[in-house]
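sequence plus predicted model, see below.
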Amino acid sequence: MFFDGWYDVVRVFMVGILAYAALVFLLRISGKRTLSKMNAFDLIVTIALGSTLATVLLSKEVALIEGVAAFMMLIGLQYIITWASVRSHWVENLIKAEPSLLFYEGRFLTDALRQQRVTQEEVLFAVRSQGLPQIENVAAIVLETDGSLTVLQNQQGGELTSLKRKL
């Protein structure tokens, strides 16, 4: 059917406005970390929040208060897990991937590239994206826990101290 009546349209608008306001409020009080771009766990929570919002909007069987309760549960679990991850290395290691060194001191680390399923062309794209015309100007390239590539430039006499932790 293309149109069953105005009731459903008005319901989507009313529930949508209220569910959106509730979600924004809950995200605001839960802190910046809730939707940060950090790891796969955060992505899953973000997708689950979007899916829950869509279900509340489009399903007559799900009441607004049930959707708000689902938002609260997802955000609460996210808060608990992130709180625990900054206090426990075991939890942190469980939910976060380690950064991976893909290029170092003038050479591609082919085993790391293969393991992380990244091509040399993607790494070179990251170098170009940083405005560097030559890879010789690069000291290291790291695949970060959020999937982004960080390009570290060569520094005269400078040590790469940001690579010391866990790489």
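In hand now; what should we look at? Being a predicted model, the structure only gives us computed values, none of them experimental. Residues are numbered from 1 along each chain as shown.

can we go C-alpha only for contacts and neighbour counts from here?
OK.

any buried residues in stretch 127-142, and which?
Neighbour-count burial for stretch 127-142, counted by 16 or more other Cα atoms under 10 Å, picks out 127, 132, 135, 137-142.

pasting the second one now:
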Amino acid sequence: MHMIHTAIELIVGFIALFIIMKILGKRQLSQITPFDFISALVLGELLGNAIYDKETDILHVLFAMSLWGLLMFVIELITQKFMKTRALLEENPSILIRKGKIDRNELKKNKLDINEFLNLLRQKDVFSIREIEYVILESDGKISILKKSDYTTPTRKDLNLPAKPVYLPITLISDGVVLWDNVRASGFNENWLKAQLEAQNIKKFEDVFYAEWLEDDGLFIQPFEKK
């Protein structure tokens, strides 16, 4: 009898979950915000815990799922009807690079360090910050990139130009810390790095937020913004 009872609850719960998802509407995984993801997990957890709790009957399962589904639906309705609530419930996109400059405050606000940020860029096939004009962190955690005009199509092949060697940019300074292994691997030393910084009126390594070396394009430096 217990197995039959569990089977009935599973079937009813499955049907209820299917109906709730239909009511909430179709959304691609790439469109799901962190709030949506957690809400869906809680909904599934409510169903799982209720089914295997011997003291909980099918009516309690349906009530808990219906109430949580209703709350999710109300939140979706509010964000659609009232634009000002979207920043609170869905979060606005954040501009991480503006006019070629990394916004360190936005990185901190979104709990990203420079290494995590570079990892996100590489996943978008962008290996050098100097290629970028704008980067926007979307509400679903993905980034959108607008490249500088020099790095957009048409390609060299489109213009019938000879192929150029491709080099990987090497990070030399990150968050004011010099990565000496990378400096030496690039064939440079401390004196060279100091001279490069002094040429841009930067006196200390600690004043540099990010610096990278690219074989055919030289050194790219972004100092900390002055407050």
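Received the coordinates, thanks. For clarity, every value in this text was computed on a predicted model and none was experimentally measured.

quick check: TM-score for this pair?
Here the TM-score for the pair of chains, by TM-score structural alignment, normalised by the length of the first structure, is 0.74; 151 aligned residues with a Cα RMSD of 2.7 Å.

which residue sits closest to S144 of the second structure, ignoring its sequence neighbours?
Residue nearest to S144 of the second structure in three dimensions, not counting chain neighbours: I136, with 5.1 Å by Cα to Cα, 6 or more residues apart in numbering.

what residues are up against that neighbour?
The contact partners of I136 of the second structure, by Cα atoms under 8 Å, 6 or more residues apart in numbering, come to 93-97, 143-145.

circling back: can you put the buried residues of stretch 127-142 of the first structure in JSON lines and add secondary structure and distance to M72 of the first structure?
Below are those laid out as JSON lines (DSSP: H, G, I helix; E, B strand; the rest coil; distance: Cα to Cα, whole Å):
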{"residue": "V127", "secondary structure": "helix", "distance to M72 of the first structure": "41"}
{"residue": "L132", "secondary structure": "coil", "distance to M72 of the first structure": "45"}
{"residue": "I135", "secondary structure": "helix", "distance to M72 of the first structure": "47"}
{"residue": "N137", "secondary structure": "helix", "distance to M72 of the first structure": "48"}
{"residue": "V138", "secondary structure": "strand", "distance to M72 of the first structure": "45"}
{"residue": "A139", "secondary structure": "strand", "distance to M72 of the first structure": "44"}
{"residue": "A140", "secondary structure": "strand", "distance to M72 of the first structure": "41"}
{"residue": "I141", "secondary structure": "strand", "distance to M72 of the first structure": "38"}
{"residue": "V142", "secondary structure": "strand", "distance to M72 of the first structure": "35"}
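
rewinding a little: aligned counterpart of the residue nearest to S144 of the second structure in the first structure, please.
Using TM-score structural alignment as the criterion, I136 of the second structure maps onto V142 of the first structure.

try S94 of the second structure
In the first structure, the residue matched to S94 of the second structure (TM-score structural alignment) is S100.

in contact with the nearest residue to Q155 of the first structure once chain neighbours are set aside, which residues?
Nearest non-adjacent residue to Q155 of the first structure, counting by Cα to Cα, 6+ apart: A139, 7.9 Å away. Going by Cα under 8 Å, 6+ apart, A139 of the first structure touches 103-106, 151-155.

so where does the aligned residue in the first structure for K108 of the second structure fall, helix or strand?
Under the alignment (TM-score structural alignment), K108 of the second structure maps onto R114 of the first structure. R114 of the first structure is part of helix 110-116 when elements are defined by DSSP states H and E.

what about that helix, how far off from the second structure?
Mean deviation of helix 110-116 of the first structure from its aligned counterpart in the second structure after superposition (mean Cα distance after the TM-score superposition for the first structure): 1.4 Å.

in the second structure, which residue is most central in space?
The centroid of the second structure falls nearest to G141 when counting by Cα atoms, centre = their mean (3.2 Å).

quick one: the helices in the first structure?
For the first structure, applying DSSP state H gives helices covering 6-30, 40-58, 64-85, 89-95, 110-116, 120-129.

got the contact list for the fifth one?
If I follow you right, that is helix 110-116 of the first structure. So helix 110-116 of the first structure is contacted by 100-102, 119-120 (Cα under 8 Å, 6+ apart).

G131 of the first structure -> the second structure?
By TM-score structural alignment, G131 of the first structure lines up with D125 in the second structure.

same deal with S30 of the first structure?
Using TM-score structural alignment, S30 of the first structure sits opposite L24 in the second structure.

dump the residue contacts of its match.
L24 of the second structure neighbours (Cα under 8 Å, 6+ apart): 69, 72-73, 76.

let's see that with 7 Å instead.
F73 (Cα atoms under 7 Å, 6 or more residues apart in numbering).

still on that earlier bit, for the residue nearest to Q155 of the first structure, give its distance to Q78 of the first structure.
36 Å (Cα to Cα, to the nearest Å).
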